[in-house]
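> Could you look at this predicted model? Sequence included:
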Amino acid sequence: MNQTPAGSQSKERLALLLSLTRIDSDEIQMALTDHLVRGASEIDAAEMNGVSRSNLTRALNKVRKVAATVHAIEDLDWARFKESVK
């Protein structure tokens, strides 16, 4: 399941997800922000920031993988929390 559709992330959450990657290109980070925070299409985000769509797609896949891991950790923590309040 895609945890990161266009426009679904806050700027703060994306910054935290990026901190868990080695994505350091300012242009790629801005394109990711345009797509994941502002809701621009992948094509538009890439063009607005002067990056290739393939590089943006590669970065999106990295962010999505990290987001899926974070979500899995949240699920484990939530299950453990529910057990502790019984």
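Arrived safely, thanks for sending.
> make it CA atoms for all contacts and neighbour counts henceforth
OK.
> Spatially central residue for the protein, please.
The residue lying closest to the centre of the chain (C-alpha atoms, centre = their mean) is Val63, at 4.2 Å.
> hold the first one in mind and look at this next one:
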Amino acid sequence: MKYLLPGFEAKKRLELLLSLTRIRSKDVIAALMDHYTTSLPAEQAAAEHNIALSNLVRNQKRLEAVAATVESIKVIDWAKLQLHKRAK
């Protein structure tokens, strides 16, 4: 399942997700930002930041894995909150 949608992600959200990864390359981060915040196609984002498309795709997968973990935590927290509300 895809948790990140090109063109629909807030810069701050991406920054927070990236902080949970080992992605440190400024060019890769800039390409990911362009792709996810402005809907720039991955191929074009990679080309504009002089990185290999395979490198960008690999880092997209890493970022998706982190986003999936964050969403799983949110589901657990939401269920816990709902259970707590019913107990009152």
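Here it is on my side, so go on. These numbers were taken from a predicted model, which means no experiment stands behind them.
> In terms of secondary structure, what does the longest helix belonging to structure 1 contact?
In structure 1, taking DSSP state H as the definition, the longest helix is helix 53-84. Applying 3 or more C-alpha pairs under 8 Å, 6 or more residues apart in numbering; DSSP states H and E, we find helix 53-84 of structure 1 packed against helix 11-19, helix 26-36, helix 42-48.
> returning to that earlier point: ok, the residue nearest to the centre of structure 1 to Leu56 of structure 1 distance?
10 Å (C-alpha to C-alpha, to the nearest Å).
> so who does Glu64 of structure 2 touch?
Contact partners of Glu64 of structure 2, counting by C-alpha atoms under 8 Å, 6 or more residues apart in numbering, are 2-4.
> Redo those as CSV? Include neighbour count, secondary structure and distance to Leu14 of structure 2.
What follows is those, written out as CSV (neighbours: other C-alpha atoms under 10 Å; DSSP: H, G, I helix; E, B strand; the rest coil; distance: C-alpha to C-alpha, whole Å):
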residue, neighbour count, secondary structure, distance to Leu14 of structure 2
Lys2, 9, coil, 14
Tyr3, 14, coil, 12
Leu4, 15, coil, 9
